[in-house]
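Participant: What follows is a predicted structure for the sequence shown.
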Amino acid sequence: MRTIGLIGGMSFESSAVYYRLVNEMVRERLGGLASAEVLMHSVNFEEIVSMQKAGDWDGAARRLGDVALKLQVGGADCVLICTNTMHLIAEQVAARISVPLIHIIDETAASLKAAGRRRPLLLATRYTMEHGFYADRMKSLGVEIAVPEAEDRTIVHDIIFSELCAGKVLDSSREKLMRIIEREMAKGADSIILGCTEICLILDPNNLPLPGFDTTTIHAKAAIEFSLGADRKREAA
């Protein structure tokens, strides 16, 4: 079993989900009391959010790059950035280490293509929905994403940062998200990407009007496949 390195704390609410998922998956695969070999470095999210708001992505890349290198030195055989938004700087972080960085967008695109989905609706932070890095990488992998209208993007972003990252899960916000999904269904969306690692706290991907793809679960599964040495090659679509 190879050691998984997790860059967590963005927010710790979703990092706790990652930790639970990778251990549950190892126990399911190996049985008994088996659990994952994991190293986690949890950062101060307030520091990262300040960089996001200031547009200091270079500073954020240095910070997470330092953390990734510490994980590698500590024995991690791969690294995961446990958040979609900070994959905006994934290439800079990957350049700091010599072990694989398992990329959440690549893994999500592979899952979408395997399911025959080509027009998913992305629900995520404003940074992920608007900065282009997510859409561009998905497009390069053969997937055209859709995002909500500007007003709805604000609603999703605020639910994530003001509520989910603070441990608040409100039925009223779940209803808002479902209305957004219904509006985008009418425009041709064929699936839903839970593109923020906290959204699984409020939306069940298996209880949506379209097929749901939870990036947190997809990312954790990829880490376990790497750790346990499974064949992670994907068939070409």
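Facilitator: The structure has been received and is ready for your questions.
Participant: rest of the way, CA atoms for contacts and neighbours
Facilitator: Fine.
Participant: Excluding residues flanking it in the chain, which one is nearest residue 77?
Facilitator: Leaving out its chain neighbours, the residue that sits closest to residue 77 by CA to CA, 6 or more residues apart in numbering is residue 3, at 5.2 Å.
Participant: The one you found is in contact with residue 73, isn't it?
Facilitator: No: counting by CA atoms under 8 Å, residue 3 stays clear of residue 73, with 11.8 Å between them.
Participant: The two: which is more packed in?
Facilitator: Ranked by neighbour count (other CA atoms under 10 Å), residue 3 and residue 73 place residue 3 first, with 22 against 11.
Participant: here comes the other one, which I'd like you to weigh against the first:
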Amino acid sequence: MKKLGLIGGTGPESTLLYYRKFVYEANKRIGDTFFPSLTIESINVYDVLTMCGRKDYEALTKYLAKAVGNLVAAGAEVVALTGNTPHIVFNELQSCTKVPLVSIIESTCAEVQTLGLKKVGLVGTRFTMEGDFFKRPFTEVGIQVVIPHADEVDYIAEKIHDELERGIIKSQTRDTFTAIIGRMYQDEGIEAIILGCTELPLLFAGTELPVKALDTVDIHIETLFKALQ
């Protein structure tokens, strides 16, 4: 298996989730005494969000490229971003990187196509929901991506920024997010909801949502195993 490099810290809780899921899934697939070699470069999620807010994508690309360089120097042969939002500069980052990057967005789009879905909902940070970078691969293959109403976007973005990125899980937040997804299912006719923030699986752990949930962490990790062979 090739060595994986993860750009983590976006945020810390999802980085822990990635590590735990990847390591134990590798152990399950390869053997009881096997644990994979990998390196994590932890960056500051709030630096990323600030640069996105300023639309300073050149600075963001340089910031992430430095992190990739550190991973490559540590021997990483394949690199992945553990957050959806940093993918806003994925193409620019890949163009200045020597090793392959594995996209969480392309992985999720491929899964939606495999499932035969034509209309999906998306929840995540404001930049992920309102930006074009996440939706583009889907629309190019005829899949409609629906985001919440403007006031719901405000609520979701605030709770991700102030709570989930800090590892704070509140039942009231979970209930409101669930209600928003339920409204999208009833009013918009979505066939599934993309959990487009890698902290969201932690919020919804043990929760049955009104519609099929697509966990971008699980989907991404499955693609990573294929890339690491």
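Facilitator: Cool, got the structure. Everything quoted here is computed from the prediction, not taken from an experiment.
Participant: circling back: need the contact list for the residue nearest to residue 77 of the first structure.
Facilitator: With contact set as CA atoms under 8 Å, 6 or more residues apart in numbering, residue 3 of the first structure has these partners: 36-39, 75-78, 227.
Participant: Whichever of those residues end up buried, select them in ChimeraX.
Facilitator: Only the buried entries of the contacts of residue 3 of the first structure go into this ChimeraX selection, using 16 or more other CA atoms under 10 Å:
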select :36,37,38,39,76,77,78,227
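Participant: Filter the contacts of residue 3 of the first structure down to the ones in strands?
Facilitator: Among the contacts of residue 3 of the first structure, the residues falling in strands (DSSP state E) are 38-39, 78.
Participant: separation between the residue lying farthest from the centre of the second structure and residue 23 of the second structure?
Facilitator: Using CA atoms, centre = their mean, the residue of the second structure lying farthest from its centre is residue 33. It sits 29.3 Å away. The spacing between residue 33 of the second structure and residue 23 of the second structure, counted by CA to CA, to the nearest Å, is 12 Å.
Participant: Kindly check the end-to-end length of stretch 185-200 of the first structure for me.
Facilitator: Start-to-end span of stretch 185-200 of the first structure (CA to CA) is 19 Å.
Participant: what about it, distance to the chain center?
Facilitator: How far stretch 185-200 of the first structure lies from its chain's middle: 13 Å, per CA atoms, centre = their mean, to the nearest Å.
Participant: list the buried ones in that stretch?
Facilitator: By 16+ other CA under 10 Å, the buried positions in stretch 185-200 of the first structure come out as 185, 189-200.
Participant: And for stretch 91-109 of the second structure?
Facilitator: For stretch 91-109 of the second structure, the neighbour count (16+ other CA under 10 Å) marks 92-94, 97, 99, 101-109 as buried.
Participant: Tell me the mean distance between the longest helix belonging to the second structure and the first structure once they are aligned.
Facilitator: Longest helix in the second structure, counting residues (DSSP state H): helix 12-30. Averaged over the aligned pairs, helix 12-30 of the second structure sits 0.7 Å from the first structure after superposition, using mean CA distance after the TM-score superposition for the first structure.
Participant: and that helix, what other elements does it pack with?
Facilitator: Under the contact criterion of 3 or more CA pairs under 8 Å, 6 or more residues apart in numbering; DSSP states H and E, helix 12-30 of the second structure touches helix 216-227.
Participant: With residue 191 of the second structure as the reference, measure out to the residue nearest the centre of the second structure.
Facilitator: Geometric centre of the second structure, nearest residue: residue 84, 3.4 Å, by CA atoms, centre = their mean. Residue 84 of the second structure sits 21 Å away from residue 191 of the second structure, going by CA to CA.
Participant: hmm, back to that, can you tell me which of the buried residues of stretch 91-109 of the second structure is nearest residue 126 of the second structure?
Facilitator: Nearest to residue 126 of the second structure among these: residue 105, at 15.8 Å, using CA to CA.
Participant: So that closest one is in contact with residue 136, correct?
Facilitator: No: if you go by CA under 8 Å, residue 105 of the second structure and residue 136 don't touch, sitting 9.5 Å apart.
Participant: Tell me the mean distance between the helix or strand hosting residue 181 of the second structure and the first structure once they are aligned.
Facilitator: Following DSSP states H and E, one finds residue 181 of the second structure within helix 171-183. By mean CA distance after the TM-score superposition for the first structure, the fitted helix 171-183 of the second structure averages 0.7 Å away from its aligned residues in the first structure.
Participant: Contacts for that helix next, please.
Facilitator: With CA under 8 Å, 6+ apart as the test, helix 171-183 of the second structure has contacts from 121, 148, 152, 156, 159, 193, 203-204, 209-211.
Participant: cool, and stretch 29-38 of the first structure?
Facilitator: Stretch 29-38 of the first structure is touched from outside by 1-6, 22-24, 26-27, 76, with contacts defined as CA under 8 Å, 6+ apart.
Participant: now that we have the residues you listed, which one has the most neighbours?
Facilitator: Greatest neighbour count in these, by other CA under 10 Å, goes to residue 5: 28 neighbours.
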